[in-house]
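Peer 1: what would the 3D arrangement of this be:
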Amino acid sequence: MQMKNIADSWNSMLYDQNHSFVSKFGESIVELLAPQVGERVLDLGCGTGDLAKQIADLGSQVIGVDQSDNMITEAKRKYPHIPFKVEDARSLSYEREFDAVFSNAALHWIQAPEEVLSSIHKALIPGGRLVAEFGGKDNVKQIVDALLLQFQRNGIEDGANRIPWYFPSIGEYTTLMEETGFHVSFAQHFARPTPLEGKDGLRNWLNMFGDSFFKGLTDRERDQLITDTENHLRPTMFQNGQWLADYKRIRVVGVKE
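Peer 2: Down below sits the predicted model:
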């Protein structure tokens, strides 16, 4: 359920095998969407298509889009009866076509929120709704802080510039929604500690979602940075044989005015 502003480095098989929690937690967002029979729904940042499948099963006409070719290829393989396309959230090719735009764990990957919201607004019919969940202020802050500390200790000065995400406060994001032309009918910021599967859960998470941190580094440097980060966080984040990531999420519902 992710979209990146960088070259496609997503491993769709690893995503499904070790990070299925993304779709699992997204099920409650489908409930918030409450898709109706016959509605046209755009799943923005659809990943490998699991939530698009759930929406389609409820009777809506869903199209899934993602910026990752790898994700879209896997989504088409898994669910050939659902249309999936490679699209950039900042410049969607739709105008007044959807009753709802749904997005789970994708919008924090795009550091141009005004462009994304404008593109979503354009794709919706008047009265259509945006229903989204994504990383909010202080999402994975402990992990990022620990990793940046290891960068600093190893003389890598540009660590903060490698952060790939946009994690806004609820006030910041809802203000942008209103400025774009949405009536914000629901907004929530909450903590959701998230288990990472297995003893290598944090390492797998960093390899899957933190790839941009390690651009230009050798495999040995990458491995050492991750090992040092694990050692730093283990006393507080590794509990009962499992890593627990410090997720903070935003959920919003906005209606196109």
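
Peer 1: okay, CA-based contacts and neighbour counts for the rest of this
Peer 2: OK.

Peer 1: quick one: contacts for the closest residue to residue 192 other than its chain neighbours?
Peer 2: Using CA to CA, 6 or more residues apart in numbering and skipping the chain neighbours, the partner closest in space to residue 192 is residue 247 (5.2 Å). The contact partners of residue 247, taken as CA atoms under 8 Å, 6 or more residues apart in numbering, are 135, 138, 139, 140, 191, 192, 193, 194.

Peer 1: how close does residue 247 sit to residue 108?
Peer 2: 12 Å (CA to CA, to the nearest Å).

Peer 1: the helices in this structure, which residues?
Peer 2: Assigned by DSSP state H, the helices in the chain fall at 12-18, 21-33, 50-57, 69-78, 113-123, 141-153, 170-180, 201-209, 219-237.

Peer 1: another one to check against the first:
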Amino acid sequence: MAETVKADSWNASLYDSKHAFVSQYGEDLVKLLAPQQGESILDLGCGTGDLANNLHQIGVHIIGIDKSENMVQQAQNKYPDIIFNVEDAVSLPFTNEFDAVFSNATLHWVKEPKPALQGIYHALKQGGRFVAEFGGKGNVQTITDEIINQLRIYGIDFRSGQFPWYYPSIGEYAALMEQVGFRVTLAQHYDRPTPLEGENGLRNWIEMFAFSMFEGLSAETKALIMNRVEKALKEVLYQNGQWHADYKRIRVVGVKE
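Peer 2: Coordinates of the predicted model:
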């Protein structure tokens, strides 16, 4: 994610066409949120706006925010009646405004979790709730370990700063929530193997989400590494004619008391 369209690596159209599962899985999280008509809710990391629109349809006063201008632009084009803004999760500009902050598949991109949680806490009204799901400890580790392995076999030095995600344990994340003032009422860590669409499902996933792991490589070298990753993982992650990503998710609920 990046601040400007020019530097924004997110392909909003690819996201909508090949990775609709992100929003579809988020529908279960909406049930946990249990939104009520008339509530004011912030969708943190709204992507291209599908879940924000679901909330809008049931009469919620929704604001969607995302760090990616490409995603916000796509969301605004799809759902012109909803407010979408470009905001960074670590510097949220809200104080006591929302009955709930909802976040699906976003907070693993935020490598400074405590400032984000402080901003979420401040954004909520007293008694407000924070409901989130994102990648937890061990998420897609089979895929990322193999990418790093193939880069090293090819003689390319992989820097830890190129790893784009923050995948905490529930103990680590729940403790951070408590430090900023939340009462943690739910914390789960669970496996959720996720089917990836099409014969190129793994490659499309890597292109969409793991682009920073190939930083500085030529298109030719990147293609070669991806081919080797696919070949190495075929026996492990390709079953019954479909790729599956080894997702491990965290789901949390916190209350501002």
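
Peer 1: about what we covered before: the residue nearest to residue 192 of structure 1 maps to what in structure 2?
Peer 2: With TM-score structural alignment as the criterion, the equivalent of residue 247 of structure 1 in structure 2 is residue 247.

Peer 1: burial count for the nearest residue to residue 225 of structure 2 once chain neighbours are set aside?
Peer 2: Excluding the flanking residues, the one nearest residue 225 of structure 2 by CA to CA, 6+ apart is residue 150, at 6.3 Å. Using other CA atoms under 10 Å, residue 150 of structure 2 has 19 other residues around it.

Peer 1: measure residue 150 of structure 2 to residue 144 of structure 2 for me?
Peer 2: The gap separating residue 150 of structure 2 from residue 144 of structure 2 is 10 Å, by CA to CA.

Peer 1: same deal with residue 26 of structure 2?
Peer 2: 23 Å.

Peer 1: for residue 229 of structure 2, same thing?
Peer 2: 9 Å.

Peer 1: and these two? which has more neighbours close in?
Peer 2: Set residue 229 of structure 2 next to residue 144 and count neighbours by other CA under 10 Å: residue 229 wins out with 22 against 17.

Peer 1: contacts only, for residue 137 of structure 1.
Peer 2: Residue 137 of structure 1 neighbours (CA under 8 Å, 6+ apart): 167, 168, 169, 170, 248, 249.

Peer 1: isn't the fourth one right next to residue 134, touching?
Peer 2: Read it as residue 170 of structure 1. No - counting by CA atoms under 8 Å, residue 134 is not a contact partner of residue 170 of structure 1; they are 11.0 Å apart.

Peer 1: find the nearest non-adjacent residue to residue 176 of structure 2, please.
Peer 2: Spatial nearest neighbour of residue 176 of structure 2, excluding adjacent residues (CA to CA, 6+ apart): residue 114 at 6.4 Å.

Peer 1: quick one: what's aligned to that neighbour in structure 1?
Peer 2: Checking with TM-score structural alignment, residue 114 of structure 2 has residue 114 as its match.

Peer 1: tell me, how many residues neighbour that match?
Peer 2: Residue 114 of structure 1, neighbours per other CA under 10 Å, totals 16.
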